[in-house]
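Novice: compute the structure for the input listed below.
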Amino acid sequence: MRWTRSTIAAAAIALSVVLFFAINIVSDTWFSAARLDLTEAGLYTVSEGTKNTLRTAPEPVTIRLFFSEKLSVKYAAIRAYGARVRDLLRQYESISNGKLKLEIIDPEPLTEQEDLAVAQGVTGAPTPAGEKIYFGLVGTNQASGREVIPFFLEDREKYLEFDVTNLIYKLIREKKPTIGIVSNLPFDTGAGGMAAAMQGRSRSFMIYEQIRESFDAQFLEQDFDRIPDKIDVVMIAHPKPLNDKTQYAIDQFIMRGGRALVFLDPWSEIAQVSADPAGAPLEGSTESSALSIEKLMNSWGVSIDPAHVIGVRDRAQRVSFGGDVTDYVAWAAFNALDMDRKDLVTGELTDLNLGTFGAIRHLKGATTTLTPLLQTTQDTMEIELAKVKGSPNPDELLRDFAKSGVRYTVAARIQGPIKSAFVVPPPPTLPADGSLAKPLPPQLKETKGPANIILVADSDLFNDSFWAQVQELEGQRVPVAVADNHILVLNSIENLTGSSDLISLRSRGTSNRPFTVVNNIRRRAEQQFLREEQALQQKLAATQTRLAELEGRRTAAAKPGATKPSELLTPEQETEIEKFRAELADTRSALRSVQHKLRRDIDRLGTWLAAINTLLVPLMLAGSVLLLAFLRRRKPKPTGTAAQ
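Specialist: Modelled structure (predicted):
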């Protein structure tokens, strides 16, 4: 066979096609789990926490992925997400060194596989054709334990690794750590309290639900003389003022080496939330808990001002007020720059939403060390409680804001030796039946080792509306996080119980990237024009009032038979009316101009970004092509050699 240029070209094309398919088949078989992760936070790279969990599993675990492979062909988003889940699970299986067995099942309609999926607790999402797409995960261990992810929601894709690793972790751990909760917040009933629970309308806080999933959560009444030995961590969340007997019990728990997670609040909005149509707070609710454990706080060497909350102007949340959207400085949206990046609890958090929170101060002469975990910026101001109670005015708070230049601590870790808050134990309370009280253990005067306490000067972070959008799926409530409030709480408990493998996973979830430049431009514009806008609004109102008065006077001054304006008012009054009408038109025009200026810089930035995104890349490509063409033309042609 003679090889011509045509046959060589045809053969090259054929070989290229064969090579293309061969590479795809080999890569799909051998490298399907491989990926190049270019995200800043490494969202698609298996974390060390996951690797450690899989490699140290004490027993084999079987996980079954139920995914409707054939039915999902028409739904590109679900199919792509399914491929990612499948690839991730194969990575897990490879990392586990044989301790994780993966089964992938396609539950086609009216098959035994579909019956198995339903029996295992996997939820099907109905399609327009009346069929159901299954996309869930079931994990089992040798002790008949079972954990289920009923359906992989696309909104939770950023939490995929945590959800899967958490399922495996629950199957391999020996027992759940026990958390004792001391609180006056309606964690288990939600805003409606017991009245709503009795009517079947209760909705527990989602953070409490997540605590229950990962830990053995037990409520401790707010009146006790000892904390049971089985409690690993005590969580004190906005309690009512505790008596000496109860504070002594917590004191001795800390002396014995117990760990505490504490949330105290100078003004708790979540405690005032009620399902009552009139808006009345829950019966027995606590407005402030800043002084609820004052003796303990003194022994820990810290305090929270009960008379003020902290306003942070450059972290203010945007709220609707008076038909407009404005900054509410008493609610803050903190970002990664405000958090301790070295601490395991906050090291990978990106967003925290808090409301009417306080400031933690380290007392002079304290034996403890205080390490801030969350701090404000310096654009702060102390706000009296009266200004945030009832119906606060965000515009007024913003207008009267006076920068203090102080950076306040909102959350902190308290460590070091602590002496007991009590010189002698408080007298015991006799049982109601007249029997003798069970004797308390001998008092410990100081901690056996360094204490470890995490204190947060806020309780509103538990409010679902502050951090999540709660969706209903087949009767189950699923939170879609917009901030890391839940992660802060869960990380803190994990850290205090001594487990840190899940912390790095939880913190990989939120990848929200705020428009920092746009937000700064908007805030500067609002600060610059807010006073001018307010002055024009006042002038506009005064002009309208004066004009209405003159128009009313014209009517009142009307004479019988009078038909002309000159017969109703004096020429001076008519001139004044015309003057006020012109002034009213000028004021409205000026007000529109001010409101336009509020958007001008942001719109200008948007125009530039659009131009860059639209034109820059094509211009760069065109420039590269022209440059290459220019260089090729400048390349000297080879000179021929003289014939021999």
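Novice: contacts, neighbours, all on C-alpha from now
Specialist: OK.
Novice: which residue is nearest the centroid of this protein?
Specialist: Ala483 (1.1 Å; CA atoms, centre = their mean).
Novice: that one and Ala468 touch, don't they?
Specialist: Yes - using CA atoms under 8 Å, Ala483 is in contact with Ala468, at 6.9 Å.
Novice: show me the contacts for the residue nearest to the centre of the chain.
Specialist: Thr350, Asp351, Leu352, Asn353, Phe466, Trp467, Ala468, Thr510 (CA atoms under 8 Å, 6 or more residues apart in numbering).
Novice: give me that answer again for 6 Å
Specialist: Taking CA atoms under 6 Å, 6 or more residues apart in numbering, we find Ala483 in contact with Asp351, Leu352, Trp467.
Novice: over to Tyr408?
Specialist: Residues near Tyr408 by CA under 6 Å, 6+ apart: Ala359, Gln375, Thr376.
Novice: apply 10 Å and report the result again.
Specialist: Going by CA atoms under 10 Å, 6 or more residues apart in numbering, Tyr408 touches 310, 312, 358-361, 372, 374-378, 380-382.
Novice: next: Pro426.
Specialist: By CA under 10 Å, 6+ apart, the neighbours of Pro426 are Asp225, Asn243, Asp244, Lys245, Thr246, Gln247, Tyr248, Ala249.
Novice: quick one: the strands in the stretch 151-300 of the chain?
Specialist: For the stretch 151-300 of the chain, strands defined by DSSP state E, counting those that start in this stretch occupy the ranges 178-183, 216-219, 233-237, 259-263.
Novice: just checking, Leu374 touches Leu337?
Specialist: Yes - Leu374 is within contact range of Leu337, at 9.2 Å (criterion: CA atoms under 10 Å).
Novice: higher neighbour count, those two?
Specialist: Taking neighbours as other CA atoms under 10 Å, Leu374 and Leu337 compare with Leu374 leading, 23 against 14.
Novice: any idea whether that one is helix, strand or coil?
Specialist: Each residue gets one of three states, and Leu374 gets strand by DSSP: H, G, I helix; E, B strand; the rest coil.
Novice: same check on Leu591?
Specialist: helix.
Novice: for Ala9, see how far away it is.
Specialist: Taking CA to CA, to the nearest Å as the measure, Leu591 falls 72 Å from Ala9.
Novice: name the residue in these two with the higher neighbour count.
Specialist: Neighbours were counted for Leu591 and for Ala9 using other CA under 10 Å; Leu591 has more, 19 against 12.
Novice: so that one makes contact with Arg531?
Specialist: No - with contact defined as CA under 10 Å, Leu591 does not count as touching Arg531 (11.5 Å).
Novice: hey, what's in contact with both of the two?
Specialist: Counting by CA under 10 Å, 6+ apart, the residues touching both Leu591 and Arg531 are Gln537.
Novice: second input sequence below; structure requested for side-by-side comparison:
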Amino acid sequence: MNKKQTDLFLYSSLGVVIMLVMVVLVNVIAGHLKTRIDLTSEKLYTLSEGTKQILGELDTDVEIRFYATRDEKVMPPNFKNYISHIEDILDEYSQYSGGHLKITKYNPEPDSDAADLATSDGVTGQALSFDDRIYLGLAISMLDKTVSLPFLDPNREKLLEYDLTRAITQVTVDDKPIVGVMSALPVFGQQPNPMMAQMGQAPPQQPAWFLIDQLQQDFEVREVPLTAESIAADLDLLVVIHPKDITGSTQYAIDQYLLAGGKLIAFLDAMAIVDQTPSPNGNNMLGPPPSTSNLPELLSAWGIEFEGSKIAADRLFAREISFQRGAPPQVQPGILFLDPKGINADDVITSQIDQLLIPFAGVFKGEPAEGLEQTVLLHTSEESQLVDAFMARLSGENIMKEFKSDEKKYSLAIRLNGKFKTAFPDGKPGVGEEPEEDDLDNDDKETEPEAPSLKESEEGASVVLFADADFIYDNFSVQQQNFLGSRMVQLLNGNLPMAQNVVEQMAGDSRLISVRSRATMNRPFTKIRDMEVEAAKAYQARINELEEKKREAEQKINDIQRTRQDAGQGQRFVLTPEQKSELENLRENNKKVSEDLKDMRRNLRKDIDSLQNTLKWVNIAGMPFLITMGGIFIALVKRKRTAAR
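Specialist: Model prediction:
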């Protein structure tokens, strides 16, 4: 080997060694850096700004104990990937906590100390079989306060960040959030009239709505009069339910509460069945008309219009129902049975809701005012139209006969975020007007001057509006039974869970509102999925065709047999040549069907396997191939430059 070849060999070897050292150094340095880059298309590992702020403000150590079964023989394969995803997210939380988040991982094997600790933390094992139980949950604690997430259901993967951040805020906050409830309906229950009770004519005592009972377990719930002239500043949230005949002064109070940093949920109604006076004949559909409710001044300032004289009718979400016991059911398109097609699956409030019952709802129209952003939470299908509220009560069948779709989706629930401007630029209604004579007699009484009104919210406020109030009433959301004096309740749909979701999110830390519903880790091969869909279409079409032929042949056989039985009862049954021919054809047809199905399944599996193998090898060999080709290209360029010298 001459000197030139020796030098080339040494330089090449040295280059390889330097490259390996650089790779090792890059990995070591990168492993100690706190900066990370999320290259996933849906930003699966990027935390929301609200979460980052909450973690950044931690000044006391918070401990997270993560319990996950590691036995591969017990844990289902899809759970293993989910465990890795949870651990990655927890690592991200730790990065932003300033060292105040302490994460400990446990593997609760049967009869182990870790299993006992999990049980004491409220994390329970989920039974997969008679012998096997898996653990996948965590407990978050700070000082003497602990919040548990007993089971991290993969079906709630989109809400993982929200659940974790909410639990952290729960252990770091001492007092329960305060929720004010304002309503024209007896949502807190109603005591019987004492005078009527003495006469024996009083109706029974009405308990509080079940929603209120549930909220009182997690929040400090206060009743706010519908005639309130001001809203207490310490309320974390104001919930307005069917504000019938609300005055301008009360709307002004709500306006100022919102601009001062408050949050608002309003359940309006174009046709409040709950507030309807019972009809003497028991048929409320023909009784006095239900009442309506609105927040006209406020909505107008926000650029939103509530359709209070018409209700949304929808053919897609209609069902057959009976309005009276014993009466035949009829389709009523004004009573909406929403499924996922009408529910926003990407929002934290509604992402886990798959069924809602909303009776005779109004709709929201318009574009939000400047500075406000609108998110539609619930909507009709395009097979919907607006119907006069009075006509909607009379006959669903008539609506269906004359139904003409508007071919547009109407908003049934919306959220507004941003900077709100006052709906009362001239101040409180009535202030500055000429005093009445009664007031002139009280000149000697001191009156407090009105505080200057706010014109715009200082921070981004949030409002959630629903176009119906009936759906959170007990009769439309739960089934109740009295068992040995106890109130037994069973959910009928997702009405109450959704109402609780929105209250929970809005009453908590305001930054939780910005925590998004995340994409899932499951990234299917869309090409393979499309192939399966197309093959399934052809497969199903062929099945339907062959099954139809089979049914026709069987029908003919039955007709022939019935004819012979009718012709001679008790005679021995003998197949005619025609019947034998039909049976032979049927057997041949069935045999051909089986062979065709086997071929189609075999070809489909072969195509899918081929595509999967191709993609697998492209992923495995693609990067090394590109690096090799790049190296060859650089070497050729260098050789050409060396030769030119």
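Novice: tell me how they score on TM after superposing.
Specialist: Put the two chains on top of each other and the TM-score (TM-score structural alignment, normalised by the length of structure 1) is 0.52; 462 aligned residues with a CA RMSD of 6.3 Å.
Novice: of the contacts of Pro426 of structure 1, closest to Ile602 of structure 1?
Specialist: Nearest to Ile602 of structure 1 out of the contacts of Pro426 of structure 1 is Gln247 (CA to CA; 53.1 Å).
Novice: next, the contact list for that closest one, please.
Specialist: 222-226, 241, 253, 292-296, 421-422, 426.
Novice: please apply the same query to Leu586 of structure 2.
Specialist: With CA under 10 Å, 6+ apart, Leu586 of structure 2 has these contacts: Lys549, Lys550, Arg551, Glu552, Ala553, Glu554, Ile557, Lys580, Lys592.
Novice: give me the buried subset of the residues you listed.
Specialist: Lys550, Ala553, Ile557 (16 or more other CA atoms under 10 Å).
Novice: now render the residues you listed as TSV, adding secondary structure and distance to Glu220 of structure 2.
Specialist: Converted to TSV, the buried ones among the contacts of Leu586 of structure 2 look like this (DSSP: H, G, I helix; E, B strand; the rest coil; distance: CA to CA, whole Å):
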residue	secondary structure	distance to Glu220 of structure 2
Lys550	helix	67
Ala553	helix	70
Ile557	helix	73
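Novice: any chance of those in JSON lines, with distance to Ile54 of structure 2 too?
Specialist: Shown next, in JSON lines, are the buried ones among the contacts of Leu586 of structure 2 (distance: CA to CA, whole Å):
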{"residue": "Lys550", "distance to Ile54 of structure 2": "66"}
{"residue": "Ala553", "distance to Ile54 of structure 2": "70"}
{"residue": "Ile557", "distance to Ile54 of structure 2": "74"}
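Novice: now do the SS call for the residue nearest to the centre of structure 1.
Specialist: coil.
Novice: from Ser511 of structure 1, how far off is it?
Specialist: 10 Å.
Novice: quick check: neighbours shared by those two?
Specialist: Leu349, Thr350, Asp351.
Novice: so which strand or helix has Glu147 of structure 1?
Specialist: Take DSSP states H and E as the rule and Glu147 of structure 1 turns out to sit in strand 146-149.
Novice: what's the mean gap between that strand and the aligned bit of structure 2?
Specialist: Following the fit onto structure 2, the mean deviation recorded for strand 146-149 of structure 1 is 1.2 Å by mean CA distance after the TM-score superposition for structure 1.
Novice: can you lay out the strands of the stretch 151-300 of structure 1 as a markdown table showing mean neighbour count and distance to Arg506 of structure 1?
Specialist: Below are those laid out as a markdown table (neighbours: other CA atoms under 10 Å; distance: least, CA to CA, whole Å):
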| stretch | mean neighbour count | distance to Arg506 of structure 1 |
| --- | --- | --- |
| strand 178-183 | 21 | 19 |
| strand 216-219 | 16 | 19 |
| strand 233-237 | 23 | 20 |
| strand 259-263 | 23 | 18 |
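Novice: output those strands in TSV; the columns should cover distance to Asp458 of structure 1.
Specialist: Output for the strands of the stretch 151-300 of structure 1, formatted as TSV (distance: least, CA to CA, whole Å):
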stretch	distance to Asp458 of structure 1
strand 178-183	13
strand 216-219	20
strand 233-237	9
strand 259-263	6
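Novice: looking at those strands, which is closest to Tyr134 of structure 1?
Specialist: Among the strands of the stretch 151-300 of structure 1, the nearest to Tyr134 of structure 1 by CA to CA is strand 216-219 (30.5 Å).
Novice: distance from that closest one to structure 2 after superposition?
Specialist: With mean CA distance after the TM-score superposition for structure 1, strand 216-219 of structure 1 averages 4.2 Å from its match.
Novice: by contact count, what packs against that strand?
Specialist: strand 178-183, helix 206-214, strand 233-237 (3 or more CA pairs under 10 Å, 6 or more residues apart in numbering; DSSP states H and E).
Novice: what's the closest of those to Gly623 of structure 1?
Specialist: Per CA to CA, nearest to Gly623 of structure 1 of those: helix 206-214, 54.1 Å.
Novice: quick one: list the elements packing against that closest one.
Specialist: helix 160-172, strand 178-183, strand 216-219, helix 464-467, strand 468-473, strand 476-481, helix 485-496.
Novice: I'd like those laid out as TSV, including distance to Gly121 of structure 1.
Specialist: Output for these, formatted as TSV (distance: least, CA to CA, whole Å):
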stretch	distance to Gly121 of structure 1
helix 160-172	14
strand 178-183	26
strand 216-219	22
helix 464-467	26
strand 468-473	13
strand 476-481	12
helix 485-496	25
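Novice: looking at those, which is nearest to Gly322 of structure 1?
Specialist: Using CA to CA, the nearest of those to Gly322 of structure 1 is helix 464-467, at 20.4 Å.
Novice: the stretch 1-150 of structure 2: helices as residue ranges?
Specialist: 3-32, 49-56, 77-96, 113-120 (DSSP state H, counting those that start in this stretch).
Novice: among the ones you listed, which is the most enclosed?
Specialist: helix 49-56 (a mean of 18; mean count of other CA atoms under 10 Å).
Novice: so which residues make contact with that helix?
Specialist: Against helix 49-56 of structure 2 from outside (CA under 10 Å, 6+ apart): 46, 62, 92-101, 161-162, 164-166, 168-169, 172, 509-516.
Novice: quick one on the thing from earlier: could I have the buried ones of the contacts of Gln247 of structure 1 as ChimeraX selection syntax?
Specialist: To isolate the buried ones among the contacts of Gln247 of structure 1 in ChimeraX, judged by 16+ other CA under 10 Å, type:
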select :222,224,225,226,241,253,292,293,294,295,296,421,422
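Novice: please flag which of the contacts of Gln247 of structure 1 sit within helices.
Specialist: Phe253, Glu294, Lys295, Leu296 (DSSP state H).
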